[in-house]
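Engineer: here are the coordinates; sequence isn't available:
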């Protein structure tokens, strides 16, 4: 089985639990004979090369896996955010690595939406990943982290975009992988069960190395109870509650070590460590450790009695598994993966809830009954449960079963089974004599067999406009004319005359790639719920040559996101749209002087009609010096947005009483 593991986080280069998971999964799958490739950021390349040049790289790297380093641009380069750009680079890297078609399984982390463009490609039947199963592994999204860290800034557009990258991948992947406990339950409550892909449980593996250490006879029957916290000093980890808990204890017979780096998740974005040090008030029983080498973490755990995990919510943390591997019980909050990882009295204990008071009560109970605190370690419960929770052989078997039972969704070619439905291309025309033939030629060159072409002359009757008569003779098209009424009215008039099941509005200076209609219809025919399908575009100049004057092109997200209220993330007007959408009363505004397409997609969004975007440049968008977007749209964006919002609300309100 060919497996692609995609993650910016990767041990030993950093990334905490996600990095540890990817490295471990790569090791066990490649060790079982599978062809594993890790796709990670090029920011790790220098460290990787240094390890490879060292004496024993296999000790720190998955020896049988291949590594691909993905370009990580600091600027979005025409994409909405750097992470949006990176998700595209990930897709490109996978296509380059597997030129004959994608791997059997592509697994991406939910964190930071690395799988967004891959999810777009799978949802729109991209042939380059047609044979791949796209799985999103639940770790903890950046959106969940922001909420639990007490600062979720949705006022910033880029932050909202990155949240939507994660949400789209969670919804449109082939499946989700979750480790156990209440992890999937939390995602269903937070995101909505109906907005998540089907889920399959596969636990996170743990490398057992040379076996499990046995120190059941080394219980310290005297002295203070030694507590250990491992993890970032971060609000969502509940570490501030832990400090509140121990400083409120009446029994002084305890010691607490906090091992982890600082974060700016204290109130007002301040240093969490500084806040914790103030709370500790130089108490000699509390020790802060900045960092220990990865290889020495086990020794630190072995010097303590209990590992405390006070998280406000936690997925399936490796620190809990490593503590149990070292035969140390854990005291954890009843959240996420802990609800399955922790077996009270066997390998640890639960607090009553996530509050400081509950933590303090639980620790006080351990101090009051030291025999109960020693029992799990003496009886070997933590060590024994690791085998049932994270045995690598079981995980490998589950992946093999996944490959056999969850084949990729086939590309459903409805046209092969029944006649192809007619697509009506509507081209509004006004003074575009220089470019209209390029547009018509692109329509005539379509690989899709059933197309009718309607040019709507919006009152443009100069000498140069006689080209329409010539085109009607040389190409299979119909020219319709109306008094000048504007772009929106011209589109609506053409739609009203269109006979096709689908309608494609196409501006008279733009061009579509030969496969544009075929690709869009294929997706629409496979999912009757979709209202439209469009694609990425490439910016070209007046000669039709690629230009990066504005950026390389337009990479829309689709209109199912709330971002459509703030920007036209839905797509260009050139989209294959179901005719029934217009039959339902949706139309292009005849009042707006620009952004008619944005207004149209926004109305669809508010009515629950959504579309998809093919992440491939199948549309050439001509950037002209005198284009409407340059002369009206961009200079008047704020005004036009206000007009769009007013028009949407105006249409949704009944302005006259029903009984009149």
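Structural biologist: Looks like it arrived, so ask away. It should be emphasised that the depicted structure is a prediction, and the values quoted were computed from it without experimental measurement.
Engineer: C-alpha from now on. contacts and neighbour counts both.
Structural biologist: OK.
Engineer: would you map the strands across the stretch 201-350 of the chain?
Structural biologist: 225-230, 254-259, 286-289, 306-309, 330-332, 348-350 (DSSP state E, counting those that start in this stretch).
Engineer: winner for burial among those?
Structural biologist: strand 330-332 (a mean of 29; mean count of other Cα atoms under 10 Å).
Engineer: so what's residue 429 closest to, chain neighbours aside?
Structural biologist: Among residues not flanking residue 429 along the chain, residue 457 sits closest, at 4.9 Å (Cα to Cα, 6 or more residues apart in numbering).
Engineer: cool, residue 321 as well?
Structural biologist: Per Cα to Cα, 6+ apart, closest to residue 321 is residue 386, 6.5 Å.
Engineer: got a list of what residue 166 touches?
Structural biologist: 110-116, 141 (Cα atoms under 8 Å, 6 or more residues apart in numbering).
Engineer: that one belongs to a helix, doesn't it?
Structural biologist: Yes - assessed by DSSP: H, G, I helix; E, B strand; the rest coil, residue 166 belongs to a helix.
Engineer: another one to put next to it:
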């Protein structure tokens, strides 16, 4: 048995339904028999980040997860293993933080449990392009890319994930099993009536992926009339063309009294529902694990299921239920026909003692513990100290125009970096007022070089600074912002560790002209690998450390015609040549919001127009 480990499990809460949340709690209880387990449920973002701008609420929640992990552990006792679900990427910020050298997570193995990603759920419900699911899918993919392990429960789940994410290098897979269902009820199911129709129960939301329409059509096409179907679940608008599933089913049934739809049952009513029926049908088109199916079998109700999800491993034909040969109405009908014709066969299984034993074997806590022990034994690594940054010159490029009130603070923050091999090229973009004499004062420091050009805009000034810079790594910075002392060293470590990285940026904290924090919070970028959207910039701010060799792959670093979005355009052009950025998810830079700043002085229409022009120029460049 592996040594006891500190395990942190992040619950999906009720986002995937109360049963998935309950299964996560049972998983934590099982692992707690051998390990020190911390369960994080429904963390709320702190006031410090609640006002930040995030790419989505999923992105914000993942930041709250990192805060909860930081609150639960001490630096001298970090988690050995962290597990999150794939649904809506709750572990994304924690994974970004670990990649950026977070002291608490540096030695932590991070696994993603397959519970059903939002991308897959939307796909099987017929709405991959509706309701903002594209962004959730992109966050989920980045979480999978950064993770160390993919945990799957069994059945066809891994094969389905590998086929769907064939374009993504999934992390190594670990078969971890399903958590056991709740304890078996104290009372047995009442015996089935000696005669009468086969009473079929289907539980769960009425959605497309559940296959409920296939089940209804299969029942209506049965050659025998001796059946009843009860659907217990909330309606959804996932029928074709976004229509109500309940209304669609009612239209298909045409008032057939054998089919009834009732409101979802409370948990305390669930056993009563089991007792009123002979068979639970699970006709899913897509499923990871039907916890309801395991509960039904544990209670003594046999299951008819399509060959989808991990729960099928608990279905032994004629012992605990029956397995359809495929999904769809035809396959379900073929499986139902002999059962409707011979209800006594169903009654024999229903009254047998074998169902609970089959579930016990399929969801064996010891098997889950052994799987985690093996994984932790392979992946467990001691927390390492931060890698030493190799000596290298960094040049900060700072365009200047009428920023005399702030430039000394900006340059001072650059010269105060913990990475001391740093010089500054200040490019005066035609600002020659008396107060701009502050540049001469700054040039007295041998680490600061001031050059002048006529007023041509900050993009031309940045390109001139890059041409004059001597460092292998270039820090882009604005003359009115402030950089925290450790940014360059942290970013340089990432770039030296992964030479394929093109740039490293960080979160920003907004400040007012006087340097005080603004209620508007800050900006939490994602890097240029994650989102495909051309509507908003989540690639990063200008404040970034960039590898010179990546900039040299471009015709010019900053587009000379750019006005508002030169940084975003740079990151998009880097992406086109395979250069991706990483984010340190900490506010290591302070962004000063001026009354005349781009954020305040340009309306949304002008922003959209500017970015549309940048996209057009990129297309023209690609066309030659």
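Structural biologist: Noted; the coordinates are in hand. Since we're looking at a predicted model, the values are computed, not measured.
Engineer: superposed, what's their TM-score?
Structural biologist: Overlay of the two chains. TM-score (TM-score structural alignment, normalised by the length of structure 2): 0.91; 618 aligned residues with a Cα RMSD of 3.0 Å.
Engineer: quick one on the thing from earlier: tell me which of the strands of the stretch 201-350 of structure 1 lies nearest to residue 200 of structure 1.
Structural biologist: Comparison of these against residue 200 of structure 1 by Cα to Cα identifies strand 330-332 as nearest, at 25.0 Å.
Engineer: which residue range of structure 2 does the closest one align onto?
Structural biologist: Aligned using TM-score structural alignment, strand 330-332 of structure 1 spans residues 303-305 in structure 2.
Engineer: and the matching stretch, how far from structure 1 on average?
Structural biologist: The superposed stretch 303-305 of structure 2 is, by mean Cα distance after the TM-score superposition for structure 1, a mean 2.0 Å from where its aligned residues fall in structure 1.
Engineer: gap between the residue nearest to residue 213 of structure 2 when sequence neighbours are not counted and residue 433 of structure 2?
Structural biologist: Nearest non-adjacent residue to residue 213 of structure 2, counting by Cα to Cα, 6+ apart: residue 249, 6.6 Å away. With distances taken as Cα to Cα, to the nearest Å, residue 249 of structure 2 is found 76 Å from residue 433 of structure 2.
Engineer: now residue 116 of structure 2
Structural biologist: Distance, residue 116 of structure 2 to residue 433 of structure 2, by Cα to Cα: 61 Å.
Engineer: ok, those two, which is more surrounded?
Structural biologist: Set side by side, residue 116 of structure 2 and residue 433 show more neighbours around residue 116, with 20 against 9, by other Cα atoms under 10 Å.
Engineer: who's in contact with residue 510 of structure 1?
Structural biologist: If you count contacts by Cα under 8 Å, 6+ apart, then residue 510 of structure 1 has 435, 438-439, 619-622 around it.
Engineer: hang on, the earlier thing: count the residues that sit near the equivalent of the residue nearest to residue 213 of structure 2 over in structure 1.
Structural biologist: Using TM-score structural alignment, the partner of residue 249 of structure 2 in structure 1 is residue 276. Using other Cα under 10 Å, the number of residues around residue 276 of structure 1 comes to 19.
Engineer: ok, residue 276 of structure 1 touching residue 243?
Structural biologist: Yes - using Cα atoms under 8 Å, residue 276 of structure 1 and residue 243 qualify as a contacting pair, with a distance of 6.9 Å.
Engineer: which one in structure 2 is aligned with the residue nearest to residue 429 of structure 1?
Structural biologist: So residue 457 of structure 1 corresponds to residue 428, using TM-score structural alignment.
Engineer: now swap in residue 441 of structure 1 and tell me
Structural biologist: Checking TM-score structural alignment: residue 441 of structure 1 goes with residue 412.
Engineer: A helix includes its match, no?
Structural biologist: Yes - using three-state DSSP, the assignment for residue 412 of structure 2 is a helix.
Engineer: show me what contacts it?
Structural biologist: By Cα under 8 Å, 6+ apart, the contact list for residue 412 of structure 2 is empty.
Engineer: now with 10 Å?
Structural biologist: Residues near residue 412 of structure 2 by Cα atoms under 10 Å, 6 or more residues apart in numbering: 406, 442, 482-483.
Engineer: residue 441 of structure 2 now?
Structural biologist: 408, 448.
Engineer: so how far is residue 258 of structure 2 from it?
Structural biologist: Per Cα to Cα, residue 441 of structure 2 is found 89 Å from residue 258 of structure 2.
Engineer: likewise residue 214 of structure 2?
Structural biologist: If you measure residue 214 of structure 2 against residue 258 of structure 2 using Cα to Cα, the figure is 16 Å.
Engineer: more neighbours: which of these two?
Structural biologist: residue 214 (21 against 16).
Engineer: save the contacts of residue 510 of structure 1 as CSV, and put in secondary structure and distance to residue 81 of structure 1 too.
Structural biologist: Putting those into CSV (DSSP: H, G, I helix; E, B strand; the rest coil; distance: Cα to Cα, whole Å) gives the following:
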residue, secondary structure, distance to residue 81 of structure 1
435, coil, 33
438, helix, 33
439, helix, 31
619, strand, 22
620, strand, 22
621, strand, 21
622, strand, 23
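Engineer: from those, which is closest to residue 16 of structure 1?
Structural biologist: Nearest to residue 16 of structure 1 among the contacts of residue 510 of structure 1: residue 619, at 41.2 Å, using Cα to Cα.
Engineer: so how far is residue 510 of structure 1 from the closest one?
Structural biologist: For residue 619 of structure 1, the distance to residue 510 of structure 1 equals 7 Å [Cα to Cα].
Engineer: so what's in contact with these two at the same time?
Structural biologist: 442, 537, 539-540, 574.
Engineer: follow-up on the earlier one: redo the strands of the stretch 201-350 of structure 1 as JSON lines? Include distance to residue 53 of structure 1.
Structural biologist: Output for these, formatted as JSON lines (distance: least, Cα to Cα, whole Å):
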{"stretch": "strand 225-230", "distance to residue 53 of structure 1": "31"}
{"stretch": "strand 254-259", "distance to residue 53 of structure 1": "30"}
{"stretch": "strand 286-289", "distance to residue 53 of structure 1": "30"}
{"stretch": "strand 306-309", "distance to residue 53 of structure 1": "36"}
{"stretch": "strand 330-332", "distance to residue 53 of structure 1": "39"}
{"stretch": "strand 348-350", "distance to residue 53 of structure 1": "42"}
